[in-house]
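Novice: here is the input, now give the coordinates:
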Amino acid sequence: MWYWLFKYVLIGPILTALGRPTVEGLENIPARGPVILASNHQAVLDSFYLPLKVQRRITFLAKSEYFTGPGLKGAFQKWFFTAVGQVPIDRTGADAAQDALNAGARVIGKGKLLGIYPEGTRSPDGRLYKGKTGMARLALKTGVQVVPVAMIGTDKMNPIGSKVWRPAKITIRIGKPIDFSRFEGMAGNRFVERAVTDEVMYDLMLLSGQEYVDVYAASLKKTVPAPTAAQDGPERIPDTRAS
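Specialist: Predicted structure coming up:
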């Protein structure tokens, strides 16, 4: 209930007024059944605007710290993320990557939409960075299609390091579903996983118009200020093998 209340009453109207969002290719998301939505990641608002414009409910994996914070702020975060149906994962253990994949597989097993950011973190400078292969392994393991999604303009509304949202035009471009059934039975092959990941990233590059950089975005985070807790978005499925 809270998911839809936030979407249509409490948050959605404000986001609509600020971003005047438009969506292209909405028909490319199947009306039913499990699908992975693989999006570029420009700002924390990506996780707000994509659910706002997609009719079906989207589930993201959220880091467990959002559910265990102290005090009133921690209690509110736990309530909020639980209310909107996000799934907590522990990123600190030795099996964190596998746990994330298992959590994603459970969401898919229930026939839901799973939102993933293949870059693993937000772009530090607006360019599109090399995708991590956890998304590919999950797609190959479950056999579901991947729908590429390009978020455009969210970084203008919600720049890294800024706590203030500013009006900016938001565009969402949704590409055609990608079927990787030709690789059936090859989950765990790191070369296949890299090929699948690169195919999705290529489509994201075409949809978003971003310049592509063949390095991981996380490798550049040492040169930019770390985001605050409020800015840090939902968890992304990490690499599970060497690339």
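
Novice: hey, let's count contacts and neighbours off CA atoms from now on
Specialist: Will do.

Novice: longest helix of this structure?
Specialist: Using DSSP state H, we find that the single longest helix of the chain is helix 190-208.

Novice: name the helices or strands packed onto it?
Specialist: Counting contacts by 3 or more C-alpha pairs under 8 Å, 6 or more residues apart in numbering; DSSP states H and E, helix 190-208 packs against helix 134-142, strand 146-152, strand 171-174.

Novice: another for comparison:
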Amino acid sequence: MAAPSRQAVRLLVNPVVRGREYLTELPGPFIFVANHPSELDAPLVSQVLQGVVRRVVSVSAAPETGLRAAAVKSLGLRTTRTLTSMLAHGGSLLLFAENYRADDGTLTEFNLGAARLGIQTGVQIVPVTLVGTYRALPPWRRLPETSRPKVSVIFGRPIQAAPGSEPSAVNDQIVKAITLGLAEAEAGWYGALRAEAEGTFAAVAGSSAGSSTGDVGDSARWQRIWKATAPDKSTRRTVWVK
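Specialist: Predicted structure coming up:
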């Protein structure tokens, strides 16, 4: 299924954006790294960045069909050299760095490519947490639910990777920031802060995102799908607001 256009996303969902002020404090370009639960993700992030970032091209590490795969093929964005050149000319990248996409919207293992690119180029890496996009448009639907569901786009603090940094360490920072946003969606503002302090927020986020590590039975997987697509009436506070 082709992803909705950036213009269509504005009519299909009700986005709540947090942390965008981080981007106004820096000149750019940026390497945005996001989780990838839905076909809404790329046009949604592009839409909320309109007027803030000059140009954004999305690239997915996972092989797939649709908008991102077509963009990768047509623009020739398969090599680090091309990506580096684009950043050098002021363009920003939106990278979906998960090695594969889970069919229940869960967070999967991240490719080290985004971390390596940030180290090599010195471009700021911005973690992006997407919450509610899987609920709004799971893979078996052609259009989101008609009520313009609320979705959240949470920009974390930019990460400056120093030359010579270990890619796995930078990648851990990216995943931690995205996981914190997912933990907040499950446990709320105070719960996310407490879980982070106790070192348990990954487990809290896993109950929201649905940890995809290890073998699980079909029953457990469908329970996660059911929970992830249930209507969300939460109005909790956020840890990301200054």
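
Novice: hmm, back to that, pick the most deeply packed of the helices and strands packed on helix 190-208 of the first structure.
Specialist: strand 146-152 (a mean of 26; mean count of other C-alpha atoms under 10 Å).

Novice: quick one, it and helix 134-142 angle?
Specialist: 150 degrees (axes from the mean of the first three to the mean of the last three C-alpha atoms, to 10 degrees).

Novice: how big's the offset between strand 146-152 of the first structure and the second structure?
Specialist: Here strand 146-152 of the first structure, set against the second structure after superposition, deviates by a mean of 0.7 Å using mean C-alpha distance after the TM-score superposition for the first structure.

Novice: please compute how far that strand lies from its chain's middle.
Specialist: Centroid displacement of strand 146-152 of the first structure relative to its chain, using C-alpha atoms, centre = their mean, to the nearest Å, is 9 Å.

Novice: that strand aligns to what range in the second structure?
Specialist: Taken onto the second structure by TM-score structural alignment, strand 146-152 of the first structure occupies residues 125-131 there.

Novice: next SSE after the longest helix of the first structure?
Specialist: Next along the chain after helix 190-208 of the first structure, taking DSSP states H and E as the criterion, comes strand 212-213.

Novice: can you redo the helices and strands packed on helix 190-208 of the first structure as TSV with distance to Asn40 of the first structure?
Specialist: TSV is the format used below for these (distance: least, C-alpha to C-alpha, whole Å):
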stretch	distance to Asn40 of the first structure
helix 134-142	13
strand 146-152	6
strand 171-174	11
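
Novice: of all those, which one is nearest Lys63 of the first structure?
Specialist: Evaluated with C-alpha to C-alpha, these place helix 134-142 nearest to Lys63 of the first structure, the distance being 15.8 Å.

Novice: now the strands for the first structure?
Specialist: 22-24, 35-39, 58-63, 87-89, 113-116, 128-129, 146-152, 171-174, 212-213 (DSSP state E).

Novice: can I get these in TSV with distance to Thr223 of the first structure?
Specialist: As requested, those are exported to TSV (distance: least, C-alpha to C-alpha, whole Å):
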stretch	distance to Thr223 of the first structure
strand 22-24	33
strand 35-39	24
strand 58-63	23
strand 87-89	27
strand 113-116	25
strand 128-129	15
strand 146-152	24
strand 171-174	29
strand 212-213	16
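
Novice: and of the ones you listed, who's closest to Ala100 of the first structure?
Specialist: Among the strands of the first structure, strand 87-89 sits nearest to Ala100 of the first structure (C-alpha to C-alpha), with 6.2 Å.

Novice: ok, and what's touching the closest one?
Specialist: 59-64, 66-67, 96, 99-100, 103, 235 (C-alpha atoms under 8 Å, 6 or more residues apart in numbering).

Novice: now, which of these sits nearest Met151 of the first structure?
Specialist: Distance to Met151 of the first structure, by C-alpha to C-alpha, is smallest for Phe60 among these, at 15.7 Å.

Novice: pull the number of nearby residues for that closest one.
Specialist: Close neighbours of Phe60 of the first structure, defined as other C-alpha atoms under 10 Å, add up to 25.

Novice: kindly report the same for Thr16 of the first structure.
Specialist: With other C-alpha under 10 Å as criterion, Thr16 of the first structure counts 18.

Novice: how about it, what's its partner in the second structure?
Specialist: So, by TM-score structural alignment, Thr16 of the first structure is matched to Arg10.

Novice: tell me who's in contact with its match.
Specialist: Leu44, Gln47.

Novice: circling back to that earlier point, the longest helix of the first structure vs helix 134-142, what angle?
Specialist: Going by the same axes, to 10 degrees, helix 190-208 of the first structure makes 120 degrees with helix 134-142.
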